[in-house]
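In: structure for this input, please:
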Amino acid sequence: MAEPATTGARPEPRDAIGVRHPGRWVAIAVLAVLGAMLVNSLLTNENFGWPVVAEYLFAAPVLNGLANTLVLTVLSMLIGIVGGIGLAVMRLSPNPVLSGVSGVYLWLFRGTPLIAQLLFWSFLSSLYPNLSLGIPFGPEFVVFDTNSLITPFLACLLGLGLNEAAYMAEIVRGGIQSVDQGQSEAAGALGMTRAQTLRRVVLPQAMRVIIPPTGNETIGMLKTTSLVVVIGYTDLLTSVQRIYSTNFQTIPLLIVAAAWYLLLTSLLTAGQRVIERRYGRGVAGAVTEATPLVRLFSFRTGGKTS
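Out: Sure, this is the predicted structure:
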């Protein structure tokens, strides 16, 4: 006779077995072999010219070009960010004149190549030999020689900064529009002006959306500065080009430039992550993902990274 079923009995505990991922181990093995082959090639191939790399990594011409690259990157991004905020506000303005002016600016600067814009500013004297301040269609009070006023450095800033402003305007506009309209309405109900609402309510909330693409634009600007070679300004890449044009050590000098670019890009990426975490505090889904290395090996313990 069968025993009566026991009700309410707790099931016996069982050891949980994690999901196995044999494909990951195969991928790791393949990557390990490829990595070993790469390291072996880097160490044994004399054509890389590591002694030459070590010789020029901190050479004065290279460091001078590096400094010029950093100055151009910082100042151009400042122009781009400030100009982008202004253009975005104009683009969202109910005033059709302001919105139209912003739209034409974006159409012009995003629709023409950056190299063409750099060349335009460099050869502005061909169009306007002199620039002046005075009454429109009237007397001129101060006259400047365009060649003396628009130096190669200033031409670089105008080309890079004004072009970047067009792209930052769309980034800022997207960030502003991501904030719920009710926030602006509530601020208006409290008596805030549109400027106060933008500065105190909208922009602080929009920063969470604006920061990631702005970080990408900054990293891109760091490398875009290499285009200034077309107007004769000396940046990092131009410096190493001038060196290897005399000693013919092309690959080692390009490695020097690449090493500096990688270092600066890594620092900017780390800074971007810190700023993203700061503006993402208290927001669901904030940036807290683990590094690729942690995610790669997390399956071993079945743990969840954060």
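In: from here on, just use CA atoms for contacts and neighbour counts.
Out: Will do.
In: touching stretch 162-173 from outside, list them.
Out: Identification of contacts with stretch 162-173 by CA atoms under 8 Å, 6 or more residues apart in numbering yields 76-77, 79-89, 91-92, 105-106, 109-110, 114, 206, 210, 213-214.
In: same question, stretch 84-96
Out: With CA under 8 Å, 6+ apart, stretch 84-96 has contacts from 98-103, 164-170, 172-173.
In: part of a strand, is residue 179?
Out: No. Under the criterion used here (DSSP: H, G, I helix; E, B strand; the rest coil), residue 179 is coil, not part of a strand.
In: return the subset of the contacts of stretch 162-173 lying in helices.
Out: 76-77, 79-89, 91-92, 105-106, 109-110, 114, 206, 210, 213-214 (DSSP state H).
In: looks to me like residue 281 is in a helix.
Out: No. Counting by three-state DSSP, residue 281 is not part of a helix but coil.
In: just give me the neighbour total for it.
Out: The local packing of residue 281 (other CA atoms under 10 Å) involves 12 other residues.
In: wait, what's in contact with it?
Out: By CA under 8 Å, 6+ apart, residue 281 has no neighbours at all.
In: again, only using 10 Å
Out: If you count contacts by CA atoms under 10 Å, 6 or more residues apart in numbering, residue 281 has them with 208, 287.
In: skipping adjacent residues, who's closest to residue 134 in space?
Out: Of all residues not flanking residue 134 in the chain, residue 140 sits nearest, at 4.2 Å (CA to CA, 6 or more residues apart in numbering).
In: filter the contacts of stretch 162-173 down to the buried ones.
Out: 76-77, 79-81, 83-89, 91, 105-106, 109, 114, 206, 210, 214 (16 or more other CA atoms under 10 Å).
In: restricted to buried residues, select the contacts of stretch 84-96 in PyMOL.
Out: Here is the PyMOL command that selects the buried residues among the contacts of stretch 84-96 (16+ other CA under 10 Å):
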select buried, resi 99+102+103+164+165+166+167+168+169+170+172+173
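In: closest to residue 232 out of the contacts of stretch 84-96?
Out: Taking CA to CA as the measure, residue 164 is the one of the contacts of stretch 84-96 closest to residue 232, at 20.5 Å.
In: the helix or strand where that closest one lies: how far from the chain's middle?
Out: Using DSSP states H and E, the element containing residue 164 is helix 152-177. Distance of helix 152-177 from the chain centroid (CA atoms, centre = their mean, to the nearest Å) equals 12 Å.
In: please give me the structure for this one as well, since I'd like to look at both together:
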Amino acid sequence: MQAASKGRVHLMHGSDTATLAASLPRLDGSESVVPVRHIGRWVSAALVVFLGGGYLYLLATSRNMRWDVTYAYLFHPAVMNGLWLTIQLTVASMALAIVTGGVLGSMRLSQNPVLQWVSGATVWFLRGTPLLVQLLFWYFLASLFPMISLSVPFGPTLFAVDTNSLIDQFGAAILGLGLNEGAYMAEIYRAGILSVDGGQTEAAQSVGMSRGRLMRRIIIPQAMRFIIPPTGNATISMLKTTSVVLIIGLPDLLTSVQLIYARNFQQIPLLAVACFWYLVCTTALTILQIQLERHYARGTKDANGLRLPRLIWLLLKSGRASKENGL
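Out: Next up, the predicted model:
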């Protein structure tokens, strides 16, 4: 009885499968599935290509662009010096921002309420005041503190230095740019650390792992996947933000270009030179950011991009084998 009932069930399943297969449309005949035609996509793409191509053609053929002047000043010594100064400012300011952001972010996540309050107040002030004001503040710091000294309370002075000699134009630019960006980096660090599942922290602490080792081995490697993209964007933004150092007289890339066209009155060709080098630098930083993101997302990419298709392939293979064996 059981065998007969099992046979009947098997036959019913086979007939149902055959009926279902017969009801499906054939893909090799007149009933083939026709993909949906997205006419709007092609029309919008053609319109964008037409407008963009027309604009580029006007730029390339316009006599007012004076491409000969652009080519002549592309590697001019003054432009190269300004570009090198822009790169130095970007690297130094972002290094200071990363260190400052790490310190402020750690203080913000500390269990000490005093450190939390100091970090919050610092971030509030740096993000709440304009960058130009902060640059000017550091540049004119000597008017507030003519001498910077370290002395023992009620005792002798260990050393004293003139503020103008200690914080020059370059130093004021780094302090203004780096500390301002450090306030934003603190929030990036805090968001990245908080994105890690708290259960992992509790599990590590339950086996006696120290706070420092927990951060180095578990928290930071996972948080870097969320920290790297906004940090890369901040670095690219910093490269372009360095142009504000014109206010304190530093000859960066844009300032060098402005000094040149102030003499020959070729504003547009010289601005094209500045745009070219900014695009070169931002492209290099973008490539570096992509490589870092791939490095820190290897586990996630392997899990989502490799294991899932392989699992589907194995399931299909096992189902095909079962069908061939009549199971």
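In: quick one: TM-score?
Out: TM-score of the superposed chains, computed with TM-score structural alignment, normalised by the length of the first structure, equals 0.88; 283 aligned residues with a CA RMSD of 1.8 Å.
In: related to what we said a few turns ago, from the contacts of stretch 84-96 of the first structure, which is closest to residue 152 of the first structure?
Out: Of all the contacts of stretch 84-96 of the first structure, residue 152 of the first structure sits closest to residue 164, with 18.0 Å by CA to CA.
In: map the closest one onto the second structure.
Out: Residue pairing (TM-score structural alignment): residue 164 of the first structure is matched to residue 181 of the second structure.
In: from residue 256 of the second structure, how far out is its match?
Out: Residue 181 of the second structure sits 24 Å away from residue 256 of the second structure, taking CA to CA, to the nearest Å as the criterion.
In: again, but for residue 168 of the second structure
Out: Counting by CA to CA - residue 168 of the second structure and residue 256 of the second structure are separated by 19 Å.
In: repeat that for residue 266 of the second structure.
Out: Applying CA to CA to residue 266 of the second structure and residue 256 of the second structure gives a distance of 13 Å.
In: I'd assumed residue 130 was in contact with the residue nearest to residue 134 of the first structure.
Out: No. Look at residue 140 of the first structure against residue 130 with CA atoms under 10 Å: they stay out of range, at 11.1 Å.
In: of these two, who's got more company?
Out: Remark: of residue 140 of the first structure and residue 130, residue 130 carries more neighbours, 15 against 12, as counted by other CA under 10 Å.
In: so what does that one match up with in the second structure?
Out: Looks like residue 130 of the first structure aligns to residue 147 there (TM-score structural alignment).
In: next up, the contacts around its match.
Out: 141, 160-166.
In: hmm, which of those are common to the first structure?
Out: With both residues aligned by TM-score structural alignment, their matches' CA atoms under 10 Å, the contacts of those that the first structure also has are 141, 160-166.
In: let's have those in CSV, adding secondary structure.
Out: Output for these, formatted as CSV (three-state DSSP):
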residue, secondary structure
141, helix
160, strand
161, strand
162, strand
163, helix
164, helix
165, helix
166, helix
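In: select only the buried ones of those residues in PyMOL?
Out: A single PyMOL command selects the buried members of these (16+ other CA under 10 Å):
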select buried, resi 141+163+164
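In: farthest-separated two in the kept ones among the contacts of residue 147 of the second structure?
Out: 141 and 160 (15.3 Å).
In: which residues of the second structure fall in strands?
Out: Using DSSP state E, the strands of the second structure run over residues 147-151, 157-162.
In: mean deviation of the last one from the first structure?
Out: Just to be clear, that refers to strand 157-162 of the second structure. For strand 157-162 of the second structure, the mean distance from the matching residues in the first structure following superposition reads 1.0 Å, by mean CA distance after the TM-score superposition for the first structure.
In: just the first one next, same as before
Out: Compared with the first structure after the fit, strand 147-151 of the second structure shows a mean deviation of 1.2 Å (mean CA distance after the TM-score superposition for the first structure).
In: tally up the residues packed near the counterpart of residue 88 of the second structure in the first structure, please.
Out: Using TM-score structural alignment, the equivalent of residue 88 of the second structure in the first structure is residue 71. By the measure other CA under 10 Å, the count of residues near residue 71 of the first structure is 15.
In: mind listing what residue 71 of the first structure touches?
Out: By CA under 10 Å, 6+ apart, the residues touching residue 71 of the first structure are 65, 77, 157, 222, 235.
In: just checking, residue 216 of the first structure touches residue 268?
Out: Yes. Between residue 216 of the first structure and residue 268 there is a contact at 9.1 Å, judged by CA under 10 Å.
In: quick one: common contacting residues for these two?
Out: Each of residue 222 lies in contact with both residue 216 of the first structure and residue 268 under the rule CA under 10 Å, 6+ apart.
In: how much space between the residue mapped onto residue 32 of the first structure from the second structure and residue 62 of the second structure?
Out: Matched by TM-score structural alignment, residue 32 of the first structure corresponds to residue 49 in the second structure. Going from residue 49 of the second structure to residue 62 of the second structure by CA to CA gives 20 Å.
In: and residue 270 of the first structure, what's its match in the second structure?
Out: Per TM-score structural alignment, residue 270 of the first structure is aligned with residue 287.
In: actually residue 194 of the first structure, not the one I typed
Out: Using TM-score structural alignment, residue 194 of the first structure lines up with residue 211 in the second structure.
In: from residue 115 of the second structure, how far off is that match?
Out: 17 Å.
In: all helices for the stretch 201-327 of the second structure, in order.
Out: Using DSSP state H, counting those that start in this stretch, the helices of the stretch 201-327 of the second structure run over 211-214, 220-241, 253-264, 267-296, 298-301, 308-324.
In: buried stuff in the first one?
Out: For helix 211-214 of the second structure, burial by neighbour count (16+ other CA under 10 Å) applies to residue 214.
In: contacting residues for the aligned residue in the first structure for residue 133 of the second structure?
Out: Structural correspondence for residue 133 of the second structure with respect to the first structure (TM-score structural alignment): residue 116. For residue 116 of the first structure, the contact set (CA under 10 Å, 6+ apart) comprises 122, 159, 230.
In: what about the residue nearest to the first one when sequence neighbours are not counted, how many neighbours?
Out: Spatially, and ignoring its direct neighbours in sequence, residue 122 of the first structure is nearest to residue 155 (5.4 Å; CA to CA, 6+ apart). Applying other CA under 10 Å, we find 23 other residues in the vicinity of residue 155 of the first structure.
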